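Chemist: coords please:
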Amino acid sequence: MKSAPLAPRTAPKKRRSTADRLNEALLALAGGHATVTRHSEAGWASITFAGTRHRVELEFAGDAAVEAGECFLAFLPEHEFAIPGQLVADAAVVEVDHSAHPPLLRVTCELLLLEES
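Modeler: Predicted coordinates:
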């Protein structure tokens, strides 16, 4: 009795987390000129809302990247994010470190994401 050949196993697709989606949205806003160097998140809740607070550090290296980083600084606070199931209630730049030689811009931002119901 012959058995049917087994289909090759494929690794299950990794489900993208809210942090992954937020990083992707921030990198898109940066025009692909940034690197996320650190990302931390903590749960957040009020009487009426639940969500997460994120602290993200990005690095823009090189002349073109620093120019894109300056645009990022200007646009982040008012940017309309499209993250499924999440509402970005607050996005703020909390720290900026800039050096001219070599051209480098480091940005730390904090974002509050609320779960949409």
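Chemist: From here on, just use CA atoms for contacts and neighbour counts.
Modeler: Fine.
Chemist: other SSEs contacting the biggest strand by length in the chain?
Modeler: Looking across the chain with DSSP state E, the single longest strand is strand 86-99. Counting by 3 or more C-alpha pairs under 8 Å, 6 or more residues apart in numbering; DSSP states H and E, the packing neighbours recorded for strand 86-99 are strand 104-115.
Chemist: Show me what the strand it packs on is packed against.
Modeler: So strand 104-115, by 3+ C-alpha pairs under 8 Å, 6+ apart, packs with strand 50-61, helix 63-75, strand 86-99.
Chemist: Could you also give me the structure for this second sequence? I'd like to compare it with the first:
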Amino acid sequence: MAEPFHAQHAGLCTIRRDGPVLRLVGDIEQENWREVADRIAAEIRDGVSRLDLTQVRFFGAAGVRALMKGCEARPGGVTLHLSCAPVVFRALQICGLLTMGGLVVEAQADEQAPPPEAGR
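Modeler: Alright, predicted model coming up:
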């Protein structure tokens, strides 16, 4: 198991590897997105195939940037599985990334955002 993520803004987000799973806990925002992206990329190059984002509390535009930049490290043809907190799932949904090739995105089943109602 890799050491926890220790960076300038480590208090915002901790990252731990558990075999093929990379677990992120906390907030991904403007102050730490580059460090998070670099760690995601390094771990993907080293064989990570699943990202556990179920304990991410804040995930806005900077979180999307971190994920997209980190995913650039995926070798061709490799599928990356994401387990997401509702806030992450919703951000990816808004950005149209739920159907991006090479990603399988799953929300926590009991907290997945409902589809928009017709007529609203």
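Chemist: quick one: TM-score?
Modeler: Here the TM-score for the pair of chains, by TM-score structural alignment, normalised by the length of the first structure, is 0.31; 62 aligned residues with a C-alpha RMSD of 4.3 Å.
Chemist: Deepest in the core, which of the helices and strands packed on strand 104-115 of the first structure is it.
Modeler: strand 50-61 (a mean of 20; mean count of other C-alpha atoms under 10 Å).
Chemist: what angle sits between that strand and helix 63-75?
Modeler: Orientation check (axes from the mean of the first three to the mean of the last three C-alpha atoms, to 10 degrees): strand 50-61 of the first structure against helix 63-75 gives 150 degrees.
Chemist: ok, residues contacting strand 50-61 of the first structure?
Modeler: By C-alpha atoms under 8 Å, 6 or more residues apart in numbering, the list of residues contacting strand 50-61 of the first structure from outside reads 19, 33-45, 66, 68-69, 102-115.
Chemist: Buried ones only from those residues, please, as a ChimeraX command.
Modeler: To isolate the buried members of the contacts of strand 50-61 of the first structure in ChimeraX, using 16 or more other C-alpha atoms under 10 Å:
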select :19,33,34,35,36,39,66,68,69,104,105,106,107,108,109,110,111,112,113,114
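Chemist: Tell me which helix or strand comes right after whatever helix or strand Leu92 of the second structure lives in.
Modeler: Secondary structure from DSSP states H and E places Leu92 of the second structure in helix 86-94. Downstream of helix 86-94 of the second structure, the first helix or strand assigned by DSSP H and E is strand 103-107.
Chemist: quick check: angle from that next one to helix 86-94?
Modeler: 130 degrees.
Chemist: And strand 103-107 of the second structure, what's buried?
Modeler: Within strand 103-107 of the second structure, the residues scored as buried using 16+ other C-alpha under 10 Å are 103, 105-107.
Chemist: from the residues you listed, which two are the most distant?
Modeler: Spatial extent of these (C-alpha to C-alpha) is set by the pair Leu103 and Ala107 at 12.9 Å.
Chemist: which element follows the longest helix along the second structure toward the C-terminus?
Modeler: For the second structure, the longest helix by residue count, based on DSSP state H, is helix 33-45. Heading C-terminal from helix 33-45 of the second structure, the first helix or strand you meet, by DSSP H and E, is strand 50-59.
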